[in-house]
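> coords please:
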Amino acid sequence: MLKLKVEGMSCNHCVMAVKKALLKVPGVERAEVSLEKGEAWVEGKAEVEALIRAVEEEGYKASPLA
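Here you go, the predicted model:
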């Protein structure tokens, strides 16, 4: 599982937009997003760069968490 820090989310609409964007990335099997923590968890074999790019295309900032 991969964790991303997601910045810029302020409501549940933001959460759904980020989740939908992550689920569209090839290799993603499951994605969960937490507004409270400002994080996303992704399961699958997607490239980190592709996940970050997908989130940024929705207008949010993303970075990998260790």
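
> Only C-alpha atoms from now on, for both contacts and neighbour counts.
OK.

> For the residue lying closest to S34 once chain neighbours are set aside, give me its contacts.
Leaving out its chain neighbours, the residue that sits closest to S34 by C-alpha to C-alpha, 6 or more residues apart in numbering is A40, at 6.2 Å. A40 makes contacts with K3, L4, K5, V6, K19, A31, E32, V33, S34, as judged by C-alpha atoms under 8 Å, 6 or more residues apart in numbering.

> To compare with the earlier structure, here is another sequence to fold:
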Amino acid sequence: METTTYPVTGMTCGHCVTSVTAEVSRIPGVTDVAVDLAGGTVTVSADRAIDRETVRAAVDEAGYELGGAS
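Next up is the predicted model:
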């Protein structure tokens, strides 16, 4: 099991949490998504390693931006 936490910018409400959770959950191999609205992070658990760019694309599709180093 791989678990990684990523910073996400632009999330301000429950709708943001729902959107990010839905998009990231669609990534093959993802088993759990936990969004911390106050902390501005998303923690992704998967049964295999998930490429950061794949997570970035899902967060972007939800309308937000993955922060931190590439």
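
> Next, the TM-score between them, please.
Taking TM-score structural alignment, normalised by the length of the first structure as the basis, the two superposed chains have a TM-score of 0.89; 65 aligned residues with a C-alpha RMSD of 1.4 Å.

> before we move on, what SS does the residue most central in space within the second structure have?
Nearest residue to the geometric centre of the second structure (C-alpha atoms, centre = their mean): V42, 4.5 Å. Under DSSP: H, G, I helix; E, B strand; the rest coil, V42 of the second structure falls in the strand class.

> what does it align to in the first structure?
When the first structure is aligned by TM-score structural alignment, V42 of the second structure is paired with A40.

> Give the aligned range of the strand or helix carrying K5 of the first structure in the second structure.
Assigned by DSSP states H and E, K5 of the first structure falls within strand 2-7. Aligned by TM-score structural alignment, strand 2-7 of the first structure corresponds to residues 4-9 of the second structure.

> in the matching stretch, what counts as buried?
Within stretch 4-9 of the second structure, the residues scored as buried using 16 or more other C-alpha atoms under 10 Å are Y6, P7, V8, T9.

> Closest to R52 of the second structure out of those?
Ranked by distance to R52 of the second structure (C-alpha to C-alpha), the buried residues of stretch 4-9 of the second structure are led by Y6 at 8.8 Å.

> where's that closest one relative to G63 of the second structure, distance?
Distance check for Y6 of the second structure against G63 of the second structure: by C-alpha to C-alpha, to the nearest Å, it reads 15 Å.
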